[in-house]
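Chemist: I would like to see how this sequence folds:
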Amino acid sequence: MAPNFSDLVEEARLSLQALVDYGDQLFNPTVRLGVTGLSRAGKTVFITALIHGLLRGGRFPVFEAFATGRIARARLAPQPDDAVPRFAYESHVRTLVEERQWPHSTVDISELRLVIDYQRPNGADRTLTLDIVDYPGEWLLDLPLLAKSYQEWSAESLKLSRQGPRLPLAAAWHAHLATLDPRGRADEQETLTAAGLFTDYLRACRDERFAMSLLPPGRFLMPGGLAGSPALTFAPLDVPADGSAPDGSLWAMMARRYEAYKDVVVRPFFRDHFARLDRQIVLVDALAAFNAGPEALHDLQAALAGILDCFRVGRRTFFASLLRPRIDRILFAATKADHLHHASHDRLEAILKRMVDRAVTQAAFAGAEVDVVALAAVRATREVRMRRGHEQLPSIVGTPLAGEVANGEAFDGSTEVATFPGDLPTQPDGLFSVPADSGSFKGLSHFKGLSHGSADQADYRFLRFRPPQLDNDGGDTPYLPHIRLDRALQFLIGDRLT
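Modeler: This is a model prediction of the structure:
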């Protein structure tokens, strides 16, 4: 699609903002770190643990500047952007440590500024400003809409809704869609009904039983202050991809509102936030996809490919910074590694790497550095060996969340249990050899899942655990245990502290 005048104006604005940001960097070195992920991937927990570890002295042996004592101190600074809510770090820490509950999921953008005083290897004292930008991954998946017409988006959405487990979830919406005449006169009530049923379908897809990831438009599930506005009141119609809408028709009204969604929601997010990022971490709850089945895993793979396509990757050179902002480091992180024994952590990494491999190769070719890690920003379990007959099984111990059920047993949130989480497959390719619409997942034939109870009564799903009970060692707030959070920090900002 050839760029129009408004696109050229937008590019000019982005380049001007990039020039201003680059000038600021000369006097106040700053890294704008984007933290995103799809629903329930652990964005809030990751940011809270990162900040807490830097402020309170976490255990980060792989984070070189911290481990060698070159970081003198880290401190919070006033919120840099007046129009963006502040990330509620203090309340999230209380929720984790005092209440032993996980903080609420991200539903809007927020930001926090952390100033790091450090010493370079040559002894010179320096300061790095870290602006952490937290935003829902669903917003990221909206960016491709900027290059699609309403007709193209409708065709893609309808095709997706007719595949695999999505089809029965879309039944009510499809039934209403069959009654609509796109070329007929625009009707507000028909539009409201269609938008509501379409939103119900998206919400059902996101349910943990199905764990679908490709769910644009993202704001339909997180409307905020735009709830009920025309910009969020549209739905796909069964129209030809190369057709044109008659004036005054239902099709024309839907297309106009789709374009309004891009103007009101998508373009401002891209211009004001996404296009200004220097580094990015994408958190992925792969275990939820394993729980939901093969279709969810394929859907997640497609979503991750779409996410990588959104990034303007490449090395941040002087010339490139003047012309166009670029993200030069991207980290994909498989979260909740503490739900597995450490023997499976590398396997979880390998599975995630396989999921983003093609897109990562394209990004690396453009000059960006991309890495994959399996982590737990806050470790909720510990490891033990559990005897079963003559076997010693590598197991984990933790407190399941209230309401979790395994093998018919419901947990109340106060009882610690030992579980055998099973082994992930050693060869990830087998996971992706089965078509997305297949009824079985042969690649998981060696994946045992959770084995709580006797071997013949195993429940093949992962339990969700409460945050750990922490011992206060005399400090104001106890240390938060983690898995590989320091490796993530080293990749994301380690080079900027040398």
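
Chemist: CA only for contacts and neighbour counts going forward, please
Modeler: Noted.

Chemist: tell me where the protein has strands.
Modeler: Using DSSP state E, the strands of the chain run over 30-37, 71-77, 110-119, 125-134, 279-284, 329-334, 369-374, 382-388, 391-398, 405-406, 409-410, 417-419.

Chemist: from the contact counts, what lies against the third one?
Modeler: Contact here means 3 or more Cα pairs under 8 Å, 6 or more residues apart in numbering; DSSP states H and E; on that basis strand 110-119 packs against strand 71-77, strand 125-134.

Chemist: what comes into contact with stretch 355-363?
Modeler: Here stretch 355-363 makes contact (Cα atoms under 8 Å, 6 or more residues apart in numbering) with 301, 304, 305, 308, 309, 313, 314, 369, 370.

Chemist: equivalent analysis for stretch 378-389, please.
Modeler: Around stretch 378-389, the neighbours that count as contacts under Cα under 8 Å, 6+ apart are 45-46, 49, 336, 338-339, 341, 392-399, 418, 420, 465-468, 480-483.

Chemist: in the longest helix anywhere in the chain, which residues are buried?
Modeler: Under DSSP state H, the helix in the chain containing the largest number of residues is helix 5-27. Under the neighbour-count criterion of 16 or more other Cα atoms under 10 Å, helix 5-27 has 14, 15, 16, 17, 18, 19, 21, 22 buried.

Chemist: looking at those residues, which one is closest to residue 123?
Modeler: The closest of the buried residues of helix 5-27 to residue 123 turns out to be residue 22 (Cα to Cα; 25.6 Å).

Chemist: show me the contacts for that closest one.
Modeler: Contacts of residue 22 (Cα under 8 Å, 6+ apart): 321, 322.

Chemist: one more, for comparison:
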Amino acid sequence: MASLTTYTDEARIALDTLAGRAAGLMSPSLRIGVTGLSRAGKTVFITAFVHNLLHGGRLPLFDAQNSGRISKAFLEHQPDDAVPRFQYEDHIAALVESRVWPESTRAISELRLTVEFESASAWNRLLSRGRLSFDIVDYPGEWLLDLPLLLKDFETFSREALEMSALPGRADLSKEWRSQNRDCDPNQPADEMTARKLFEAFSSYLRACKSDQRALSTLPPGRFLMPGELEGSPALTFAPLDVQPGAKAKPGSLHAMMERRYEAYKTHVIRPFFREHIARLDRQIVLIDAMQAMNAGTEAVTDLERALTEILSCFRQGRGNLLTGLFSHRIDRILVAATKADHIHHESHDRLQAIVRRLADRAIARADFSGATVDVLAMAAVRATREGTVKQGREALPVIIGTPLKGETIAGDTFDGETETAIFPGDLPEKPGLIFQQPKPGKDGGDPPAEESLRFVRFRPPRLEKTAEGITLSLPHIRLDRALQFLVGDHLA
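Modeler: Below you'll find the predicted structure:
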């Protein structure tokens, strides 16, 4: 990963880490990165994480909580004043009071949650202050996919972008941009209007790839989809060009303009993001929406695998020692979690987990080689459904019961967002590799039969249950406790 940084970057990282380690002697902390591609549930995960610790949620597999060793959990001021705060209060109000999902992550944000606890070890009780802060960093996975660009020049970036745009799942969406590219001479004089038209056509193609119907994941540059405060700047107004291999950009040409802006994007956007945020992480969870990809088809599943491999290869993963740990952070635990496990019956959870393992195989092998511990999980940070059975003739079908979001459809029926219904979601394939295969067409050459096509719908957040005494329970979940145990349990042991 050092190849992604300059010597100046490494010096800054070392100084920042050393200062952080010194502060940690008085106020120990663990920095946890939460990422994933859009709609994977990053905001919901963090909100549920914090809510369950603040309110003593039901977390039987989270040992420190289940054994009663956490005496107190509370929010504190975050250490980075220049980073927007994760608005936990707004998000929990949306989930609990309005029963709507919080808005997706659009930029980086941070929140500090501090716990006071008693160690399970007598020796640790002597050495530990019994207080630990979790600095939770929320950032878009789309931005993380930019990091490999640091290793690519403009020619390589352009060639790969053009090759990707011609793939079967993208060719129709990129038609307009590729047409403009063919009509454009890279050696023509630099012109702002031409640059803008190419950028707009290219970014429109990327946005179309991200739609629910395609659900594609590998779409760099990430800031073209989530520009934030840089929208409209020259560093975000460029596009790949069909340049000849080895061709040098002529001074004053469109090629030279695009190449300069691409390099500015790497210098002023990607490098600071890596140096100031990614290089400071201790633990990481990567959330993926495998359901959406399977809904969209084989091209989306294959692209999700490609994106996940690139994401995991970007972390500084592995185990440090006492000396190197003073000057650099290493991510020693990475959790890859498929969200929305509540959209299927628990009988399919093991299959979903196997699918995640298959998607992450290559990337996990790379992480394991460097000494990081990697795990996969099927979970729902907030469980929006419950399970039941419905009799169909003599057969009892396992179903999930919940309130589909307004506009969701099944077999031609459109839901109003208020009506609760029982849904048979279908079975995931027993062999994970089958999700990478194109479904066989129907007898008439059309779409595959409904029973062979997996379709998942989205549900509204649940109404919180109350005890007989009228006490409102915390947000329900599936395996959030196991996720917390893996990410932070050893630091509370």
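
Chemist: what angle do the longest helix of structure 1 and strand 125-134 make?
Modeler: Here helix 5-27 of structure 1 runs at an angle of 150 degrees relative to strand 125-134 (axes from the mean of the first three to the mean of the last three Cα atoms, to 10 degrees).

Chemist: how far away is residue 12 of structure 2 from residue 269 of structure 2?
Modeler: When distance is defined by Cα to Cα, to the nearest Å, residue 12 of structure 2 is 16 Å away from residue 269 of structure 2.

Chemist: returning to that earlier point: just the helices and strands packed on strand 110-119 of structure 1: most buried one?
Modeler: For these, the largest average neighbour count (mean count of other Cα atoms under 10 Å) is found in strand 125-134, namely a mean of 20.

Chemist: that strand vs strand 30-37, what angle?
Modeler: Interaxial angle, strand 125-134 of structure 1 versus strand 30-37 (the same axes, to 10 degrees): 30 degrees.

Chemist: out of the strands of structure 1, which is closest to residue 155 of structure 1?
Modeler: Judged by Cα to Cα, the one of the strands of structure 1 that comes nearest to residue 155 of structure 1 is strand 30-37, at 25.8 Å.

Chemist: for the closest one, which outside residues touch it?
Modeler: Identification of contacts with strand 30-37 of structure 1 by Cα under 8 Å, 6+ apart yields 43, 47, 128-138, 274, 276-284, 493.

Chemist: repeat that with 6 Å
Modeler: Strand 30-37 of structure 1 has contacts (Cα atoms under 6 Å, 6 or more residues apart in numbering) with 128-137, 277-284.

Chemist: and that strand, how far out from the chain middle?
Modeler: Its chain's average C-alpha position is 12 Å from that of strand 30-37 of structure 1, according to Cα atoms, centre = their mean, to the nearest Å.

Chemist: ditto for stretch 396-411 of structure 1
Modeler: 25 Å.

Chemist: now it: which residue numbers in structure 2?
Modeler: Mapped onto structure 2 using TM-score structural alignment, stretch 396-411 of structure 1 spans residues 400-415.

Chemist: please apply the same query to stretch 252-267 of structure 1.
Modeler: Aligned by TM-score structural alignment, stretch 252-267 of structure 1 falls on residues 256-271 of structure 2.

Chemist: what's the distance between the matching stretch and the middle of its chain?
Modeler: 25 Å.

Chemist: for stretch 359-374 of structure 2, same thing?
Modeler: Worked out by Cα atoms, centre = their mean, stretch 359-374 of structure 2 lies 17 Å from the chain centre.

Chemist: how about residue 346 of structure 2, what's its partner in structure 1?
Modeler: Using TM-score structural alignment, residue 346 of structure 2 sits opposite residue 342 in structure 1.

Chemist: what's the burial count for its match?
Modeler: Each residue near residue 342 of structure 1 was counted by other Cα atoms under 10 Å, and the total is 17.

Chemist: any buried residues in stretch 88-103 of structure 1, and which?
Modeler: Neighbour-count burial for stretch 88-103 of structure 1 flags 89, 92, 93, 95, 96, 97, 100, 101, 102, 103 (criterion: 16+ other Cα under 10 Å).

Chemist: ends of it, how far apart?
Modeler: For stretch 88-103 of structure 1, the first-to-last residue distance is 10 Å (Cα to Cα).

Chemist: same check, this time on stretch 319-335 of structure 2
Modeler: Termini of stretch 319-335 of structure 2 sit 15 Å apart (Cα to Cα).

Chemist: same question for stretch 129-139 of structure 1.
Modeler: First-to-last distance for stretch 129-139 of structure 1 - Cα to Cα - comes to 25 Å.

Chemist: so that stretch matches what in structure 2?
Modeler: Going by TM-score structural alignment: stretch 129-139 of structure 1 matches residues 133-143.

Chemist: same check, this time on stretch 292-308 of structure 1
Modeler: Under the alignment (TM-score structural alignment), stretch 292-308 of structure 1 falls on residues 296-312 in structure 2.

Chemist: perfect, that will be all.
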